[in-house]
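Novice: Can you look at this prediction? I've put the sequence above it.
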Amino acid sequence: MNFTLFDWAILFLYLAFSVFIGIRAKKYVEDMEAYFVAGRRVRVALGSATLIATEIGIVTFMYLGEIGYLTGFSSFVLGVIGAVAFLIIGKTGFIVSRLRKLKVITIPEFYELRYSKGVRLLGAIILFMGGVLNMGVFLKFDGLFLGEVMGFGVSRDVLFIIMTVMLIIVISYTVLGGMFSVIITDFMQFIVLSFGMFITTFFILKSVNLSDVAHAVLNYYGEEGINPVLNSRFGWKFLLWMLIASVTTSGLWQPVTSKSLSAEDEIVGRKIFTYTGLTLAGRYMIPMFWGVCALSVFGPSVNSQIAMPKLIAHVVPTGFLGLLVAGMLAASMSTYSAYLLAWSSVATRDIIQPLFKKDLGEKGSINATRVVAVLIGLYLLFFGLFYEIPTTAFQYIAVTGAMYTSGAFGCVAGGLYWKKANSTGAYVALIAGAVFPLVFLILSLFKNFIPETLHFLLDVNLSGFLSFILASIGMVVGSILSGKTNPPKEINFEK
């Protein structure tokens, strides 16, 4: 056991305070817009802090630490690509500014405004499936981190207990307070997270020699550990996919986009992305660096999923672990709360409501969202315990995200910036974008039975890259071929 009584006290006090603040936010939920997008009253500083907190949780540290451990300094390119993507969105307002002008709450709402109710329903189903699959490994990796760092081990029984406790805490305040709970607790968690990252980095740097770290990368990985193009896990397909996916995901991933939609106006929304982008490279590279340091300490034979937390348990002294775990849990609660609210709101507003003949009303929509959030939480618990991901956590999360974002990019970008985009093109884009990621996830379950001639379908990088290409082609070809029989539907952005 690595935890002392002092560590436990810090952790319990912090968690209790977070839940209290989150539940108190319930009094600010006057209506549906307040619940889903915080009444569109979020300003730059708070919006930037909450977006930063949303996009880095324990699972983020875990998959970035794992990719750093497995690929060395080559992984740092991902931080640069991510930062560039956020800065492009922030400087141009690409996609997010026009969506904010339309005052939509979820992205599938735009599908109905621009295309049809059918496109909205299909888009919402794909978004929900991709989002929930994407989130499916979060709890498991959080459990692996906490079990290793706190000294409980990583047996299935231990994971079940840790995952259950985390789920109860997050759902208790997210379900009640909605986006107000998310925004308020995110700001506090951003502060604690930053302090936790500083503490961890300080003790790691005290325990490793940087020249030994560089030598380990060259010794174990050679040039692949420095050049991402030559790295067997990356290569040009992966880098092209990441460049395209980072821009599209930044503007279209519902938990991220919802922060811009919650902003006071489109200018504030753009600034939130800009300031977040300025910190993103560092926030990615720090846990990657921890993973590289784990390589130098333990060598390449440790389980890649727990190498980074194993290092933390090894170098951070007792007494500081409580602060560190509080910071990491802070990060995770920000991520879970934003994601749970995003996917449950999509399910309620864009799938359940359109299937009902009677309007659910504001109270009914909020209650339905709360029920869906609880159901998603139960799914996360059991999916995380029993599913084994077929690739690195980073690539799994990227390919499940591509299931939605590739088709959404064709639909949203086409609908916002191309007058000829129509519902036929939207249907084709959504379906084409989901095909390759879905095929990869299904076939990976039966990879021992797949003929060698079809092994290219098990290439996660190829699947992700082709999903964006096919979705874009599908939008253009589908719209052009059906333009006369299915004229495009226009919307006015100046209202």
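Specialist: Okay, I see it.
Novice: CA atoms for contacts and neighbours, from now on please.
Specialist: Fine.
Novice: The nearest residue to F234 once chain neighbours are set aside in helix, strand or coil?
Specialist: Sequence neighbours aside, P228 is the residue nearest to F234 in space, at 6.0 Å (criterion: Cα to Cα, 6 or more residues apart in numbering). Secondary structure state of P228, per DSSP: H, G, I helix; E, B strand; the rest coil, is coil.
Novice: tally of neighbours for P228?
Specialist: P228: 23 surrounding residues under other Cα atoms under 10 Å.
Novice: Below is structure B, check it against A:
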Amino acid sequence: MHWIDWVVLSLFLLYTIWDGTRRGKDSENIEGYLLAGRNMPWWAAGLSIMATQASAITFIGTTGIAYVEDMRFVQVYLAIPFAMILICMFLVPFFSKMKAFTAYEVLEERFGLKTRLTTSGLFLISRGLALGAVIAAPSYVLALLLNLPLSITILIIGFIATLYTMYGGVAGVIQTDVKQMSVMVFGLVFSFLVIMVEMPDDVGMSDALYLAGSLDKLTALDLNFDLSEKYNVWSGVIAALFLMLSYFGTDQTQVQRYLTTSSVGEARKSLLLSAYAKVPMQFFILLLGVMMYVFFVFQPAPISFRATEPIAQTEQQVAASSQIAQEYQQALEAREAAAMKAVKNRNEVAQQAFVEADAAFNEIRAKDLALQAEIRQTDVNDTNYIFPYFILKYIPIGLVGLIVAGIFAAAMSSIDSELNALTTVSIVDWYKRLRPDDPGETHFLKSSRSVTVMWGVIATFSALMLGETKSIIELINQIGSYFYGSILGVFILLLWVKKANGTGALLGLISGMLSVFTFDRLFFNVNTSDYSFFFPWTQVPEGYSKAIEFLWLNPLGAFVVVVVGVLISLAFPKKGKSQYSFILIL
């Protein structure tokens, strides 16, 4: 990276740290530190919700998915508008009426302390695990920039993020999110423009779309109903609805954003901002990844976007690597020539020749990745390195630093948002609730800062253990899907099942978690369609594929919680009536 980019990056990061920490001194109690005194404007909270979810994961992971696969990942977000409307109708007024600090403290009076602690404990586990991936995401960029091992960059960013969060508080987090979202959008739009400008003179936007469509890269909707398929319209509208309802309605990371607003109306507007903007934004990011794929049809592309240090190899491996390199160069040139003919002729013969040339190209690339995996005795992939490579190679000097700073700062925003949420749940749902005495607000404020440091250390070591992942954005959703459906089921019991009691809710929650972890290990033989369960201590035989993909774990968990919760509550009814034994009606 040029020294000018280093200056831009350094200045932007220093400004971000200053801007985020300067509001921390205004926090005189935990309500100010954790909820910004409940006086944040709706647009700031809404942008913070989007920035927390997007971050570097969106930049790196989503563009990588579109480059390697297609645009079907956008189907995961089709349910967001419906989820936001339901949350605005039911959960927002409920949280507002209860004057809650966390999403889980409202469970105690109806279902008891055990259910509150179990549910909040699941949040701590799930978010603690996911935060490791959030830290790992920008570390890929830093590793590329600084030429350092991934573990070192993880330690650096984990330390900085923890320090920043400890002083800033949620007010500082939201304030920086607003500015970082604008930098993120600028980086995405500018990168798209660079791709279009750097295309060959004979290849315009319509030609690029034609080539992408020829390779089925523009496929965004899949109408086939298949539980074993990760992304289709049905999983996006039905299964992902449960994921989004739980994520935005019961996950403290998001709930805490609209709890900082002053009224129900302000909170609703902050959520509806995401409802209107998220799907178009995600579509554009995926389109950016697809256009980047077409861009590298005409520009020199490395056989692997991930630069690795050479290691000892056998003579056979050296010979195989040399042979693959020669085949790759030939395939690269053949694909470019086929693409130009397809654009010029626009007929079925030329189009098919381009598709075949692209398939041959990717076959050789896959062969190289397999060889590198054999040499290093570990999974090797470069999905998360594609966009960083493009930034460093093709973005002009000065703007490289700004775009990388935007990715870095956006990642910091997500990290400190999640650290803040983990701290809030730890202090409010556990430490303050279980402490027999009240030492005062000053004590809890200091404790909040200490707990932030603790979670920062845990998250950093979690990132170190994760190592490489094929897609960061998928990993986040997969981790969440193990927990979100079951937690949502408890809130369904709370709001709409008036006969549900604490025993039913707790046993339903446990049953939901067990069902999710069990059915996640259900596989079928692709040749005979035989179904078998393979648990963590057994190895899945070759030829078996997952029967239920991770998005469907969300409605499964919620359904089991509600069914078991209702049956247990009817079998063991609780004596007396709680003031919250009602169906919420607006």
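Specialist: Arrived safely, thanks for sending. It should be emphasised that the depicted structure is a prediction, and the values quoted were computed from it without experimental measurement.
Novice: Mind checking how well the two chains overlap by TM-score?
Specialist: With the length set by TM-score structural alignment, normalised by the length of structure 1, the two chains reach a TM-score of 0.87; 483 aligned residues with a Cα RMSD of 3.1 Å.
Novice: rewinding a little: spit out the contact partners of the residue nearest to F234 of structure 1.
Specialist: S74, S75, V77, F234, G235 (Cα atoms under 8 Å, 6 or more residues apart in numbering).
Novice: Buried subset of those as a PyMOL selection?
Specialist: The following PyMOL line selects those of those that are buried, judged by 16 or more other Cα atoms under 10 Å:
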select buried, resi 74+75+77+234
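Novice: What ranges does the stretch 401-550 of structure 2 have for its strands?
Specialist: 522-525, 531-533, 544-546 (DSSP state E, counting those that start in this stretch).
Novice: Considering the contacts of P228 of structure 1, which are maintained in structure 2?
Specialist: Counting by both residues aligned by TM-score structural alignment, their matches' Cα atoms under 8 Å, the members of these that carry over to structure 2 are S74, F234, G235.
Novice: Who are the contact partners of N231 of structure 1?
Specialist: Applying Cα under 8 Å, 6+ apart, the residues contacting N231 of structure 1 are T71, S74, E223, E224, G225.
Novice: and the two most separated of the residues you listed?
Specialist: Pairwise distances across those (Cα to Cα) peak at 10.3 Å, for the pair T71 and E223.
Novice: can you list the strands of the stretch 401-550 of structure 2 in CSV and add mean neighbour count?
Specialist: Formatted as CSV, those follow (neighbours: other Cα atoms under 10 Å):
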stretch, mean neighbour count
strand 522-525, 18
strand 531-533, 15
strand 544-546, 19
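Novice: Select, out of these, the one closest to A411 of structure 2.
Specialist: strand 544-546 (31.5 Å).
Novice: burial of E418 of structure 2, as a residue count?
Specialist: 26.
Novice: Give the aligned range of stretch 261-271 of structure 1 in structure 2.
Specialist: Mapped onto structure 2 using TM-score structural alignment, stretch 261-271 of structure 1 spans residues 259-269.
Novice: Show me which positions of that stretch end up buried.
Specialist: L259, T260, T261, S262, S263, V264, E266, A267, R268, K269.
Novice: For that stretch, which outside residues touch it?
Specialist: By Cα under 8 Å, 6+ apart, stretch 259-269 of structure 2 touches 35-43, 45-46, 88, 92-93, 95-96, 100-101, 258.
Novice: Can you flag the buried ones in those residues?
Specialist: Buried among the contacts of stretch 259-269 of structure 2 (16+ other Cα under 10 Å): 35-38, 40-43, 45-46, 88, 92-93, 95-96, 101, 258.
Novice: Of those, which belong to helices?
Specialist: In this view, those that belong to helices under DSSP state H are L35, W42, W43, A45, G46, V92, P93, F95, S96, Y258.
Novice: Quick check: the aligned residue for L144 of structure 1 in structure 2?
Specialist: Match for L144 of structure 1 (TM-score structural alignment): Y140.
Novice: show me the contacts for the residue mapped onto G178 of structure 1 from structure 2.
Specialist: Matched by TM-score structural alignment, G178 of structure 1 corresponds to G169 in structure 2. Neighbour list for G169 of structure 2: T21, R23, G24, S27, G32, Y33, L34, A36, N420 [criterion: Cα under 8 Å, 6+ apart].
Novice: and what of K140 of structure 1?
Specialist: Counting by Cα under 8 Å, 6+ apart, the residues that K140 of structure 1 touches are L159, M163, L381, G384, L385.
Novice: For it, give its distance to E490 of structure 1.
Specialist: 44 Å (Cα to Cα, to the nearest Å).
Novice: center of structure 1 - which residue?
Specialist: E55 (6.1 Å; Cα atoms, centre = their mean).
Novice: mind checking what that residue lines up with in structure 2?
Specialist: Per TM-score structural alignment, E55 of structure 1 is aligned with Q53.
Novice: swap in A432 of structure 1?
Specialist: By TM-score structural alignment, A432 of structure 1 lines up with S511.
Novice: how about its match, what does it touch?
Specialist: By Cα under 8 Å, 6+ apart, S511 of structure 2 lies in contact with V560, V561, V564.
Novice: CSV for these, including distance to K432 of structure 2 and neighbour count?
Specialist: Below are the contacts of S511 of structure 2 laid out as CSV (distance: Cα to Cα, whole Å; neighbours: other Cα atoms under 10 Å):
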residue, distance to K432 of structure 2, neighbour count
V560, 32, 23
V561, 28, 32
V564, 31, 20
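Novice: so which strand or helix has the match of L144 of structure 1?
Specialist: For Y140 of structure 2, the element it lies in under DSSP states H and E is helix 113-146.
Novice: Surely G79 of structure 1 is in contact with M288?
Specialist: No: using Cα atoms under 8 Å, G79 of structure 1 is not in contact with M288; the gap is 9.2 Å.
Novice: Which of these two has more residues huddled nearby?
Specialist: M288 (31 against 21).
Novice: Which residue, other than its chain neighbours, is closest to Y210 of structure 2?
Specialist: Nearest non-adjacent residue to Y210 of structure 2, counting by Cα to Cα, 6+ apart: V343, 7.7 Å away.
Novice: What's the local residue count around the one you found?
Specialist: 20.
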